[in-house]
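>>> Got a sequence here, can you model it:
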Amino acid sequence: MDNNAAPEPFSPGESQASRAAQKAAWRQQLIDQRQRMDDRIWRSEQLQRVMRVWLISRPDAVIGAYWPIKGEFDPLPALFRWQEAGREEDAKGAARHRRIGLPVVNKVDKTLTFYTWYPGCPMEEDAYGIPKPKDTEIIQPTLLFVPCVGYAPGGYRLGYGGGFYDRTLAALRPKPFTVGLGFTDGFLPDLEPEPHDVPLDAILNDNGVVWPLT
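Model prediction:
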């Protein structure tokens, strides 16, 4: 398979099983492609800038994110700068203390709980081998940055297939504003949503805001 080739589209009349197989193929192709990116540093710097500019107009004080795996974009440097800017505003009495949370999987109901993260905080591996904050405070984000393996028109996301974010967002009240993060190569124009899919509120990539359309 050519890792730089466009993913094959769905065919008319496909069964649920064949659609699942197509999604699995897309995932593998996009993850392999992402892990072999020659211009990762440049693309990451561009997306860091997009995030920082986008966050300027947001009122949130508690943001959930993720620890990057499998070549994902790392949102934490931009969020740390967002947090530091909040501390500078706090000193002037103009802003609330800003907090960042990373997800921890609940083994029983397969949902995510967000624990406070800060640079240098104690970390340990979860059941999936992903670093998570150790013994920090549970927080509920009003804004949630979500990693995208792929993304599609209408704000739809292709994830890893575990359904963790879908279950978490169905349970959280109030529901946080959701923002997908991914590289330009993750765009899937032929990904069609299924009945249970809920679109993201926004999607950012290294070119800028790709959803909602303006």
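
>>> can we go C-alpha only for contacts and neighbour counts from here?
Fine.

>>> Tell me who's in contact with the residue nearest the centre of the chain.
The centre of the chain sits closest to residue 146, judged by CA atoms, centre = their mean, with a distance of 1.9 Å. Going by CA atoms under 8 Å, 6 or more residues apart in numbering, residue 146 touches 65-66, 178-181.

>>> what about it, which helix or strand?
Taking DSSP states H and E as the criterion, residue 146 maps to strand 143-147.

>>> Second chain to compare with the first, below:
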Amino acid sequence: MTKAECRKLYTEKRKQLSAVEIEHLSGVILDTLLKTVDFNGKTISVFLPIREKREIDTYPILDKRHELNYRVALPVADFQANNMFHYLYENPEQLVVSEYGIPEPVRGTLVSAEEIDIVLVPLLCFDKKGYRVGYGKGFYDRFLSTCRPDCLFVGLSFFEGIDAIEDIFRDDVPLNLVITPYQICHV
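Got it, this is the predicted structure:
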């Protein structure tokens, strides 16, 4: 399938999920994530869900940061410069929902790409080689290309992967790992 075909199909599949299913599947994914990936002492880039797009609920990761000893860096999409930067998460008062429906911090301590150890990556669909389909703006691919070579890129998906995305571009950055409610995909 092409990226456009994937985007259309998986957007529709998400629309079919009830709020109860999203909550349950998100919980399964996050439980698996925390059992699979060592967060201790690390700085984790965590996307927050765009509710209207029925994304995986990652808010529980914010609450576990002290208990499990990790720092959370939250991305901010700069649509003017077409890139992302991160603020350290300190408290819920930092957060606002942007005009694009993205929960983002409005202030905080800047966190550079070099400081980030693990990036949780949103996606609509992924393939067996670790390539993903997002919303098509390229924010994550541009950001991932600036991370350290040892940074772990982890996709979170409600659905299983497909065999191949046909139209992969030179600048597309593959994931290292994808966690679904049903399996852990090492790529």
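
>>> ok, back up a step: for the contacts of residue 146 of structure 1, give me CSV that also has neighbour count.
What follows is those, written out as CSV (neighbours: other CA atoms under 10 Å):
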residue, neighbour count
65, 22
66, 24
178, 19
179, 20
180, 24
181, 27
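
>>> Could you see which of those residues carry over to structure 2?
Retained in structure 2 by both residues aligned by TM-score structural alignment, their matches' CA atoms under 8 Å are the following of those: 65-66, 178-181.

>>> Can you name the next helix or strand after the longest helix seen in structure 1?
Longest helix of structure 1, by residue count under DSSP state H: helix 16-35. Using DSSP H and E, the helix or strand that directly follows helix 16-35 of structure 1 along the chain is helix 40-55.

>>> what angle separates that next one from helix 16-35?
110 degrees (axes from the mean of the first three to the mean of the last three CA atoms, to 10 degrees).

>>> For helix 40-55 of structure 1, what is the distance to the chain centroid?
The chain centroid and the centroid of helix 40-55 of structure 1 are separated by 14 Å, computed with CA atoms, centre = their mean, to the nearest Å.

>>> looking just at contacts, which helices and strands does it meet?
helix 76-91, strand 202-205, strand 208-211 (3 or more CA pairs under 8 Å, 6 or more residues apart in numbering; DSSP states H and E).

>>> For residue 117 of structure 1, find the nearest of those.
Minimum separation from residue 117 of structure 1 across those (CA to CA) falls at helix 76-91, 9.5 Å.

>>> Okay, angle between that closest one and helix 40-55 too, please.
30 degrees.

>>> buried residues in the longest helix of structure 1?
Neighbour counts using 16 or more other CA atoms under 10 Å place 19, 22-24, 26-27, 29-31, 33-34 of helix 16-35 of structure 1 among the buried residues.
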